[in-house]
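Engineer: Okay, predicted coordinates and the sequence, questions at the end:
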Amino acid sequence: MTERFTRWDSADYLETEEDIRLYLEACIEEDPGDGSLIRSALGDIARARNFSALAREVGVTREGLRKALSADGNPSFALVLKMAHALGLGLELKPRAA
């Protein structure tokens, strides 16, 4: 019998606001410092919600949002803030513990 594998997608498991909050917190904590993991997490969250509606709400095309959140993407800070607002998320900057 041949084993069959399916691609694991974290977006499939982001069902509640608590799931999203914990996932985003973990990705922020583990980000290597270049924002790549945070960008990926925002893409996962967007896919878990309605990607097309989110793109319209932040004022970009679906393809533009997908490109900005891709591995090669470089979303502007303004776009990240618009996405956070549209997703019901806040942004908090605070001093790191020493």
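Structural biologist: Structure's in. What do you need? Numbers count the residues shown, from 1 in each chain.

Engineer: going forward, measure contacts between C-alpha atoms and count neighbours the same way
Structural biologist: Fine.

Engineer: From residue 3, how far out is the residue positioned nearest the centre of the chain?
Structural biologist: Centroid-nearest residue in the chain, with CA atoms, centre = their mean: residue 42, separated by 0.7 Å. Counting by CA to CA, to the nearest Å, the gap from residue 42 to residue 3 is 32 Å.

Engineer: try this one side by side with the last:
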Amino acid sequence: MMALETFPYDTAEHLKTPEDIALYIEAVLEDGDPALVADAIEVVARACDMA
């Protein structure tokens, strides 16, 4: 059996516009998980080239 090749996935790479970011935050807030909200803030910061 061949080994499955995987690739890293970074959500921040897919948040290209303010609309993308708004939709992402909206989806995260609908989930209601505080840990996910904290992670989303970090993802949006990376998407906006903020450290």
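Structural biologist: Thanks, I have it. As the structure is a computational prediction, the values presented were derived from the model and not from experiment.

Engineer: circling back: assign the residue nearest to the centre of the first structure to helix, strand or coil.
Structural biologist: helix (DSSP: H, G, I helix; E, B strand; the rest coil).

Engineer: Helices of the second structure, start to end?
Structural biologist: For the second structure, helices defined by DSSP state H occupy the ranges 18-31, 34-47.

Engineer: Point out the most buried one among these.
Structural biologist: helix 34-47 (a mean of 15; mean count of other CA atoms under 10 Å).

Engineer: what packs against that one?
Structural biologist: helix 18-31 (3 or more CA pairs under 8 Å, 6 or more residues apart in numbering; DSSP states H and E).

Engineer: residues making contact with the helix it packs on?
Structural biologist: 14, 15, 36, 37, 40, 44 (CA atoms under 8 Å, 6 or more residues apart in numbering).

Engineer: same deal with stretch 46-66 of the first structure?
Structural biologist: With CA under 8 Å, 6+ apart as the criterion, stretch 46-66 of the first structure contacts 11, 12, 13, 14, 15, 43, 79, 82, 83, 86, 87.

Engineer: Show the end-to-end separation of it, please.
Structural biologist: 9 Å.

Engineer: So for that stretch, what gets flagged as buried?
Structural biologist: If you call a residue buried by 16 or more other CA atoms under 10 Å, then stretch 46-66 of the first structure has these buried ones: 46, 47, 48, 49, 51, 52, 54, 55, 58, 65, 66.
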